[in-house]
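# Sequence and predicted structure are below.
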Amino acid sequence: MSSDDAELILASWSRVGKDKAVGYLPLRTVEKILNLDRRWIESYCTERGLQFKVFGQDETCIQSGAVYIWSEQQLNLLLGKHHLHRDAHLSTNEFISLIAKRWFTENDDMMSLIRAAFADED
């Protein structure tokens, strides 16, 4: 794989903390295609002031598992603006675990928050 290919794949993460609050990549992509390990992910996130969590395939709706990274500050702001589940406030960790575990349909009430977190304008 060329460095340009790797940069293209990592583009989802490179925007986190800048113009989006959350990014993820399938665990298979991270480990098998990019050949990145947990130490690299931890270093990448620490340098940028980001959080991360690795979900195994039995912990997420992503078939191979997934690695989510997020900006605590940006995600907290978004969560504060969106009132979910009768105004119950989700922590950033609860939100990340929720979106990792469940595949949401387009008409789900959570989708506006999920789109905002991923900076998805569609």
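Sure thing, it's come through. Because the structure is a prediction, the values reported are computed rather than measured. Numbering: from 1, shown residues only.
# Going by C-alpha atoms from here, please, whenever you check contacts or count neighbours.
Fine.
# for residue 68, what are its contacts?
Applying Cα atoms under 8 Å, 6 or more residues apart in numbering, we find residue 68 in contact with 22-25, 52-55, 96.
# farthest pair in these?
Spatially, the most separated pair among these is 22 and 55, at 14.7 Å (Cα to Cα).
# State the next helix or strand along the chain beyond the helix or strand hosting residue 9.
Assigning secondary structure by DSSP states H and E places residue 9 in helix 3-14. Reading on from helix 3-14 to the C-terminus, the next helix or strand found by DSSP H and E is strand 22-26.
# which other residues reach that next one?
Under the criterion Cα under 8 Å, 6+ apart, residues 12-13, 15-16, 62-71, 75, 117-118 lie in contact with strand 22-26.
# all helices of the protein, in order?
Across the chain, reading from the start of the chain, the helices by DSSP state H fall at 3-14, 27-28, 38-48, 72-81, 92-101, 111-118.
# what about stretch 35-54, distance to the chain center?
Centroid separation for stretch 35-54 versus its chain: 12 Å, with Cα atoms, centre = their mean, to the nearest Å.
# Just the endpoints, please. Distance across it?
The straight-line separation of the ends of stretch 35-54 (Cα to Cα, to the nearest Å) is 15 Å.
# In that stretch, which residues are buried?
Of the residues in stretch 35-54, those buried under the neighbour-count criterion (16 or more other Cα atoms under 10 Å) are 41, 44-45, 50-54.
# The structure to be compared is supplied as follows:
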Amino acid sequence: MTSEAENLIKEMLRTHVELNERKSVSYLPIKTIQNVLNMTVDEYVSFAKARGNEIAVFDSNSCCIGSGAVYAFRPEFLRIVLNDNAQILSRHRWPTAERAFVEKISSEWMPSDHEVTEVIREAFGDLPA
């Protein structure tokens, strides 16, 4: 592998595990972890946990990602997003607890124009600064 490819992989890995107040949730499909990062799920989980994240692993039967996925999240930052959007989430019967929210987003695709989608985007850091 070239150093350029190695740098791209390191950057991908960094962007998915260095979570903060702007990006409190991230996920990678299991196939990406195995085939692109050349890591086992256990290695990726250990790496992400070592950076202070909580982890949720979903197989293909419990996730809307074909190969399954590993979600990393920072509860202390996700809690802020959920609290700030509690009315929206409650109105649509979405959970406001961190792990339950991650479980819900892993299992249900939302239409891009749905009100909850904006909350999901905020948690993933996909909103403009």
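Received, thanks. What you are looking at is a predicted structure, and each value in this text was computed from that prediction instead of being measured.
# Superposed, what's their TM-score?
The TM-score (TM-score structural alignment, normalised by the length of the first structure) is 0.86; 122 aligned residues with a Cα RMSD of 2.0 Å.
# more neighbours, residue 22 and residue 55 of the first structure?
When neighbours are counted by other Cα atoms under 10 Å, residue 22 comes out ahead of the other of residue 22 of the first structure and residue 55, with 27 against 20.
# Translate that one into the numbering of the second structure.
With the correspondence set by TM-score structural alignment, residue 22 of the first structure lines up against residue 25 in the second structure.
# separation between its match and residue 46 of the second structure?
Taking Cα to Cα as the measure, residue 25 of the second structure and residue 46 of the second structure are separated by 16 Å.
# Likewise for residue 55 of the second structure?
When residue 55 of the second structure is compared with residue 46 of the second structure (using Cα to Cα), they lie 9 Å apart.
# One more: residue 65 of the second structure?
Separation of residue 65 of the second structure from residue 46 of the second structure (Cα to Cα) stands at 21 Å.
# what does residue 124 of the second structure give?
Between residue 124 of the second structure and residue 46 of the second structure the distance is 21 Å, computed by Cα to Cα.
# What of residue 107 of the second structure?
On the measure of Cα to Cα, residue 107 of the second structure and residue 46 of the second structure end up 23 Å apart.
# again with residue 78 of the second structure
Residue 78 of the second structure sits 20 Å away from residue 46 of the second structure, taking Cα to Cα as the criterion.
# you'd agree residue 42 of the first structure is up against residue 49?
No - using Cα atoms under 8 Å, residue 42 of the first structure and residue 49 do not qualify as a contacting pair, with a distance of 10.2 Å.
# Mind telling me what residue 94 of the first structure corresponds to in the second structure?
Matched by TM-score structural alignment, residue 94 of the first structure corresponds to residue 100 in the second structure.
# which residues touch its match?
Contacts for residue 100 of the second structure were tallied using Cα under 8 Å, 6+ apart; there are none.
# out of the contacts of strand 22-26 of the first structure, which are buried?
Neighbour-count burial within the contacts of strand 22-26 of the first structure applies to 12-13, 15-16, 62, 65-71, 75, 117-118; the criterion is 16+ other Cα under 10 Å.
# Report how many residues lie close to the residue lying closest to residue 108 of the second structure once chain neighbours are set aside.
Across the structure, with Cα to Cα, 6 or more residues apart in numbering as the measure, the residue nearest residue 108 of the second structure apart from its sequence neighbours is residue 64 (6.3 Å). A total of 16 residues lie near residue 64 of the second structure under the criterion other Cα under 10 Å.
# residues contacting the residue nearest to the match of residue 22 of the first structure when sequence neighbours are not counted?
Nearest non-adjacent residue to residue 25 of the second structure, counting by Cα to Cα, 6+ apart: residue 73, 4.4 Å away. Contacts here follow Cα under 8 Å, 6+ apart; on that basis residue 73 of the second structure touches 19, 24-26, 53-55.
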